[in-house]
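Engineer: heads up, no residue letters with this:
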């Protein structure tokens, strides 16, 4: 027996409630609850359900070696963990205009060139002519690449069943809708059901699917959180729109390591891979300039050397400004407090600006020491040694704490020609003073590090 029931569903988080409210109790967003009538089936608690599956011992499950699809785009290959797993669903998200469609159109072109089977690119936001214009700019002309401008889920699945493509790209999941649902495209219900339909198709046919996802103002993927849980991999394409570099970051990957990154440069002909990003980020560095320090950071398993710039100037306001570009603002406030309390720098009347050159965003605390050295260098107007690389996390009492993957960091700094590297004493073996011809300088405190780093 079916019974109708009225519930109110939040269009931001997908939670449902029996009564309407102006603010969603689950996510805190305002005016997001929409009325929905659902049918509830009454069942007897004593009804027995005949099982359709049987539990098996894990030792009885046969092991299968999955053959990945190699991608000619090596940076994307790295982020995915070595290639595309057949039947996987990969979600790529990013801000508008960051290059998601460009990246996937280039990928579709490469796969169409390598495969004898067709590659299907589905667009719910652009016409075929608009995609053709972008393809001409990117020099995409493979006959095996098929373009479909469609927003109906059922029509798309029919085309996939008929064509049996090698790979499917859907741009974007928020533009696709099912004709059997009454809600509008992009709503919580539509995004969830369309994503599950593509997921079911991919698992049953072994066809990899790339989904493009929109992001909200807060930087989260638009739609229900279940979308990120359902897919096999979630990739974020990041970058400053005023810089040419783009970072493709893996935040979820069932078939590889997370936090891996690929670096691209946006050019007129599309996204170009950057195989050696450290050299690119340091190419325009001005040596012996005060307020500049070189940090050795890790993005996944890849070491990167980036320039940290800091500027201090007397403030004209009662409360000094603190501006951070590329690092977390709360982390910057912590480092300023440590410099003031433990080192004696009087920054209470100084505006402090910190920037990571190249437009990349760094989240790991191993750049703390480089940021603090750059601030002290700018405040004292004393340059940092030009051949010095810096790595280390700073504690609240001014001590330097060890960081992971020190061997890879030192190897990258030595490869780029740095003569010295300032490291926490707890991150290297006792007595180690060199690495591949580079001097390793272990220090225990921030004050000791500043005495070594700043040129007298």
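Structural biologist: Arrived safely, thanks for sending. Note that the structure is a prediction, hence the values are computed from the model and not measured. Residues are numbered from 1 along each chain as shown.

Engineer: only C-alpha atoms for contact and neighbour calcs from this point on.
Structural biologist: Noted.

Engineer: residue 436 contacts residue 411, doesn't it?
Structural biologist: Yes - the criterion here is C-alpha atoms under 8 Å, and residue 436 meets it with residue 411 at 7.4 Å.

Engineer: ok now the one helix or strand residue 308 maps to, how far from the chain's centre?
Structural biologist: Assessed by DSSP states H and E, residue 308 sits inside strand 302-314. How far strand 302-314 lies from its chain's middle: 21 Å, per C-alpha atoms, centre = their mean, to the nearest Å.

Engineer: which other helices and strands does that strand contact?
Structural biologist: helix 277-281, strand 292-299, strand 350-356, helix 368-380, helix 406-415 (3 or more C-alpha pairs under 8 Å, 6 or more residues apart in numbering; DSSP states H and E).

Engineer: how about these in TSV, adding distance to residue 162 and mean neighbour count?
Structural biologist: Converted to TSV, the helices and strands packed on strand 302-314 look like this (distance: least, C-alpha to C-alpha, whole Å; neighbours: other C-alpha atoms under 10 Å):
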stretch	distance to residue 162	mean neighbour count
helix 277-281	43	17
strand 292-299	41	26
strand 350-356	49	21
helix 368-380	55	26
helix 406-415	49	19
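
Engineer: okay if I get those as JSON lines plus distance to residue 180?
Structural biologist: Listed next are the helices and strands packed on strand 302-314 as JSON lines, based on distance: least, C-alpha to C-alpha, whole Å:
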{"stretch": "helix 277-281", "distance to residue 180": "48"}
{"stretch": "strand 292-299", "distance to residue 180": "43"}
{"stretch": "strand 350-356", "distance to residue 180": "49"}
{"stretch": "helix 368-380", "distance to residue 180": "53"}
{"stretch": "helix 406-415", "distance to residue 180": "53"}
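
Engineer: ok, structure two:
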């Protein structure tokens, strides 16, 4: 018979240890390793009764069976539906995280009322706020007439009993860290409790076809708190992001089994709640006017949506031994690489200059297609030459200095054309509409020559 041993679990990341330690080697947290109460046997061991019983053979099937396509549940919020892939899927489980105060509860209350007004039996269950607080928010948002059901509680046993009795079609839990199961001696919010409660709720959603939306807290690093297994249990993981001092919010899907990952929905926070932004390119572009040096318009793609934004660069002579490099909204390592390419392949020296690069509007860009726009903005500031008006730019630059093609080039040009951009600076190989004036480039040196010709 296997001897019972104690198991120690990091309450920040869920890493398991055989003995206690002051620091977690997996995430670096101090004093976060605690004993997992209720563990009576080491992992992988079986009890005597379980070892004596025989398992039941699982029925095997082939790939050519009939598939019943479930109709999605529209929420009435086009940006939310876009982020989740076109609507909520019955039996699907979603996990939404975000910083405190970003508007998660406001968004989900609007989603819950939108579902209820379209005939979906919806239950909003809060473990953090009292009923009076939720009603005050609903009154401020003008949602008090919605037929949505509301409840508060944290006991997992009571919640499951309520769900089995009410049989809702959609359930919103705010938040998973507040729930606790009396079958476990651990405190609410610990790894054991979060994992157990999430498993029970996801199992209920899969068995009944109910849509489950969970709210998760985030750590100081911006990651969802709790064990990583919770993100693997659910079908979609979304982050609700906000830039300090900005009124817009971005709902970004980092995992989605029913739609495109990295799809985004954009909202604007107002006194009446979160409003959809149907034309985000206009939100992130400047006000227009006279062309300024160091400004370049990038035609990007976020998920499946084309999005235009402005890159701003400032290059100034440095008096320091090590010139400064500051980047906001883009990858600093990517900037260092492009500066090395411009120096080595194009003869443009930035070694005695401070370089500052910013994506206007607080947007964060991660795709390599922004290389050409960043380089154009840097050259425009370095040569003190404004780029032409109504010019959109996209393209990836390799270490050899070659400008490489990027995905969905025609979609980028169509979006730029729709917003009145008549000129495109892009890699060779783009087709697009012949009515758009395009300048195809093959090398980074071509971009340098193009900017110099504007002087």
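Structural biologist: Happy to help now that I have it. As the structure is a prediction and not an experimental result, all values here were calculated from the model.

Engineer: out of the helices and strands packed on strand 302-314 of the first structure, flag the one nearest residue 144 of the first structure.
Structural biologist: Of all those, it is helix 277-281 that lies closest to residue 144 of the first structure, at 32.8 Å by C-alpha to C-alpha.

Engineer: so which bit of the second structure is that closest one matched to?
Structural biologist: Under the alignment (TM-score structural alignment), helix 277-281 of the first structure falls on residues 280-284 in the second structure.

Engineer: okay, now the aligned partner of residue 191 of the second structure in the first structure: neighbour count?
Structural biologist: Aligned by TM-score structural alignment, residue 191 of the second structure pairs with residue 188 of the first structure. Using other C-alpha atoms under 10 Å, residue 188 of the first structure has 24 neighbouring residues.

Engineer: I figured residue 188 of the first structure hits residue 32, correct?
Structural biologist: No - using C-alpha under 8 Å, residue 188 of the first structure is not in contact with residue 32, being 10.6 Å away.

Engineer: need the overlap of contacts for the two.
Structural biologist: Shared contacts of residue 188 of the first structure and residue 32, defined by C-alpha atoms under 8 Å, 6 or more residues apart in numbering, are found at 10-12.

Engineer: how close does the match of residue 191 of the second structure sit to residue 14 of the first structure?
Structural biologist: Distance of residue 188 of the first structure to residue 14 of the first structure, given as C-alpha to C-alpha, to the nearest Å: 6 Å.

Engineer: over to residue 316 of the first structure?
Structural biologist: 47 Å.

Engineer: these two - which one has more neighbours?
Structural biologist: Neighbour count, other C-alpha under 10 Å: between residue 316 of the first structure and residue 14, residue 14 has more, with 22 against 11.

Engineer: how close does the aligned partner of residue 86 of the second structure in the first structure get to residue 71 of the first structure?
Structural biologist: Using TM-score structural alignment as the criterion, residue 86 of the second structure maps onto residue 82 of the first structure. Distance, residue 82 of the first structure to residue 71 of the first structure, using C-alpha to C-alpha: 8 Å.

Engineer: over to residue 223 of the first structure?
Structural biologist: Taking C-alpha to C-alpha, one finds residue 223 of the first structure at 29 Å from residue 71 of the first structure.

Engineer: of the two, which one has the most company?
Structural biologist: residue 223 (25 against 18).

Engineer: got the contact list for the more buried one?
Structural biologist: 11-14, 174, 186-188, 191-192.

Engineer: aligned partner of residue 215 of the second structure in the first structure?
Structural biologist: By TM-score structural alignment, residue 215 of the second structure lines up with residue 212.

Engineer: and of the shared contacts of residue 188 and residue 32 of the first structure, the nearest to residue 385 of the first structure?
Structural biologist: Among those, and counting by C-alpha to C-alpha, the member closest to residue 385 of the first structure is residue 12, at 50.3 Å.

Engineer: quick one: that closest one is in a strand?
Structural biologist: No - using DSSP: H, G, I helix; E, B strand; the rest coil, the assignment for residue 12 of the first structure is coil, not a strand.

Engineer: that one: neighbouring residues, count only.
Structural biologist: By other C-alpha under 10 Å, neighbour count at residue 12 of the first structure equals 22.

Engineer: got a list of what it touches?
Structural biologist: Applying C-alpha under 8 Å, 6+ apart to residue 12 of the first structure gives the contacts 27, 29, 32, 188, 222-224.

Engineer: and if you look at residue 139 of the first structure?
Structural biologist: So residue 139 of the first structure contacts residue 269 (C-alpha under 8 Å, 6+ apart).

Engineer: what residue in the second structure is paired with it?
Structural biologist: Aligned against the second structure by TM-score structural alignment, residue 139 of the first structure finds its counterpart in residue 142.

Engineer: can you map out the strands along the stretch 101-250 of the first structure?
Structural biologist: In order along the chain, the stretch 101-250 of the first structure carries the following strands (DSSP state E, counting those that start in this stretch): 119-123, 145-149, 167-171, 209-213, 233-238, 245-253.
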